[in-house]
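K.L.:
I'll drop the sequence and a predicted model, then ask my questions.
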Amino acid sequence: MGEYLLLPLAFLTSALAGAIGMGGGVLLLTLMPGLVPAPAILPLHALTQLASNLSRAAFGWRHIDWRLEPAVAAGGTLGAAVGGGIYRSLSLDWLPAVIGVLILLLTWLPLPQPRGRGQGALALLGFYQTGLGMVAGATGPLGAAVLARYSVQRDWLVVNTAVYMSISHLLRGAAFGLMGFSLGPWLGLLAGMIGASVLGSWVGTRLRAYLPQANFQRWFRLLVSLLALRMIALVLWPG
């Protein structure tokens, strides 16, 4: 029954993402090892985050910029295929440690961003967003700098980040299904996590206007880093 601790965690992390536009997915991912087996972490995370991001986009649908999505989807389809091949080559026993290391790298190292603001940059964003997500799980902050070239208005950024992440998580979920992951044993937990995520998105959307952004990034990085180290420790020193 310990896995059902993921329901309140899904609510809280989705509310966080609804309020500030990012961070909920990576935070949830760092909390999943030890609550569900390693082979289930990334598929369950992808589908839960699909619900979280899709609901966040729906609650702010007036801000959706539909011109951005076709290129992201095209690049993401190729990224899912390439990332899926890498995922199949990994030892699932080591998967939480691999994810933990990647989260630390994504959190602290400057990452290359596609140049420009055309369709090519969006397609490249979809490719590496989805491809890296097949292995690292939570890569939402990667696209923030790209979307900021189009608008810096907070609601626009939050909602359109949710849209392109919905595309990425949908493609990842489909890829895991094609690779043989069976949802049957997890339907009850997944339904609960999806419901909690949608409710969290609704709460976070309404809190967004009231929450200060000052110093958030610093404290969030520290928290995520500690949880990523926990993921690595669970593999190196089980029990």
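P.N.:
Structure received. As the structure is a prediction and not an experimental result, all values here were calculated from the model.
K.L.:
CA atoms for contacts and neighbours, from now on please.
P.N.:
Will do.
K.L.:
where do the helices sit along the protein?
P.N.:
In the chain, helices defined by DSSP state H lie at 6-20, 24-31, 38-59, 69-89, 95-108, 119-136, 144-147, 154-178, 187-207, 216-236, listed in chain order.
K.L.:
Save the ones you listed as TSV, and put in mean neighbour count too.
P.N.:
Shown next, in TSV, are those (neighbours: other C-alpha atoms under 10 Å):
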stretch	mean neighbour count
helix 6-20	25
helix 24-31	25
helix 38-59	24
helix 69-89	20
helix 95-108	20
helix 119-136	24
helix 144-147	17
helix 154-178	23
helix 187-207	21
helix 216-236	16
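K.L.:
Could I get the contacting residues of the nearest residue to Arg115 once chain neighbours are set aside?
P.N.:
Spatial nearest neighbour of Arg115, excluding adjacent residues (C-alpha to C-alpha, 6 or more residues apart in numbering): Ala121 at 6.2 Å. Going by C-alpha atoms under 8 Å, 6 or more residues apart in numbering, Ala121 touches 114-115, 146.
K.L.:
now those residues as a markdown table including distance to Arg56?
P.N.:
Shown next, in a markdown table, are these (distance: C-alpha to C-alpha, whole Å):
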| residue | distance to Arg56 |
| --- | --- |
| Pro114 | 25 |
| Arg115 | 27 |
| Val146 | 19 |
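K.L.:
of all these, which comes closest to Ala46?
P.N.:
Checking those against Ala46 with C-alpha to C-alpha, the nearest one is Val146 at 21.9 Å.
K.L.:
structure B:
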Amino acid sequence: MPSLVVLSLLAVSALVTSFISGILGMAGGMILMGILLAMLPLPQAMMLHGITQLSANGWRAWLWRHEVDWRVFRGYVYGALGSTAFFILVQLVVTKPVALVILGFTPFVALALPEKWHLNVERKFHSAACGVICTVLSLTAGVSGPILDVFFVRSKMSRHKVVATKAMTQSFSHLQKILYFGAITVGEGAHIHWGVAAMMIALAMAGTSLSRSVLEKMDDKSFRQWTRWTVMTVGVVYLVSGVVLLLKN
């Protein structure tokens, strides 16, 4: 069982990051991933992150279930399954510094994508492409929110539909991550403490429920502005952290 200090950090992290994700539809997972990588080996961090985020996203998807775009979700699933099959074949697991660098670079790559690409999850085949790319990032860096946002930012969806549909796609990705890294963790003879996982699940659902009233009070313009600035700030922190770890090795 982790120490009281570690348990407290995990508890606060689960509550606060799920609250942030409940408002912005992303960013909370990025923050939580960095915290877990600082405290746990990568496979266990990935698995605990997946369990916590599946709870937060799954609960958020349920709360906004009437707003989900199921056509977009189906396309995402097809692409995600293709990427996962590739990872299962090669059994790829990156190092912790590399995971942090990828995590940090992701928002900047998303921002640098040329306008002419016109990525839009509502367009034909774009949702499947989104599933492919986001799954690769999810299984290497642990999160894919910033790239996922690129596919949604030009859509005609309301903030409610964006949050709901993202929650469904992310729930599926986190389920895949749990199964993938769960198999690796068992193979290495490691494990996670299920009491800790249960605590984080409960707090993730609580943070998601608390965020609902805040999302209702925001307008679509503020929603998109806060999303961009939050992920860019977090990206800088992780990029610097990953580079420092790479230079030390």
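P.N.:
Received, thanks. Since the structure is predicted, the reported quantities are computational estimates derived from the model, not experimental observations.
K.L.:
hang on, the earlier thing: what residue of the second structure matches up with the residue nearest to Arg115 of the first structure?
P.N.:
Ala121 of the first structure maps onto His126 of the second structure when the alignment is built from TM-score structural alignment.
K.L.:
how far away is the spatially most central residue of the second structure from Asp149 of the second structure?
P.N.:
For the second structure, the residue nearest the mean C-alpha position is Val143 (3.7 Å; C-alpha atoms, centre = their mean). The gap separating Val143 of the second structure from Asp149 of the second structure is 12 Å, by C-alpha to C-alpha, to the nearest Å.
K.L.:
what does Ser213 of the second structure give?
P.N.:
As judged by C-alpha to C-alpha, Ser213 of the second structure and Asp149 of the second structure stand 22 Å apart.
K.L.:
next one: Ser21 of the second structure
P.N.:
As judged by C-alpha to C-alpha, Ser21 of the second structure and Asp149 of the second structure stand 12 Å apart.
K.L.:
Could you name every residue contacting both of these two?
P.N.:
Residues touching both Ser21 of the second structure and Asp149 (C-alpha under 8 Å, 6+ apart): none.
K.L.:
Against Gly79 of the second structure, how distant is Asp149 of the second structure?
P.N.:
Taken as C-alpha to C-alpha, the span from Asp149 of the second structure to Gly79 of the second structure is 16 Å.
K.L.:
which other residues reach stretch 134-148 of the first structure?
P.N.:
22-23, 25-26, 29, 42, 45-46, 80, 83-84, 86-87, 98-99, 102-103, 106, 111, 113-114, 117, 121-122, 125, 129, 132-133, 157, 160-161, 165, 172.
K.L.:
no wait, stretch 241-249 of the second structure
P.N.:
By C-alpha under 8 Å, 6+ apart, stretch 241-249 of the second structure touches 96-101, 104.
K.L.:
Could you rerun that using 6 Å?
P.N.:
The contact list for stretch 241-249 of the second structure, computed with C-alpha atoms under 6 Å, 6 or more residues apart in numbering, reads 97, 100-101.
K.L.:
From the chain's centroid, how far away is that stretch?
P.N.:
Relative to the chain's own centre, stretch 241-249 of the second structure is displaced by 23 Å; criterion: C-alpha atoms, centre = their mean, to the nearest Å.
K.L.:
Next: stretch 181-200 of the second structure.
P.N.:
18 Å.
K.L.:
mind checking the end-to-end distance for it?
P.N.:
End to end - C-alpha to C-alpha - stretch 181-200 of the second structure spans 18 Å.
K.L.:
what lines up against Leu42 of the first structure once you look at the second structure?
P.N.:
In the second structure, Leu42 of the first structure lands on Met46 (TM-score structural alignment).
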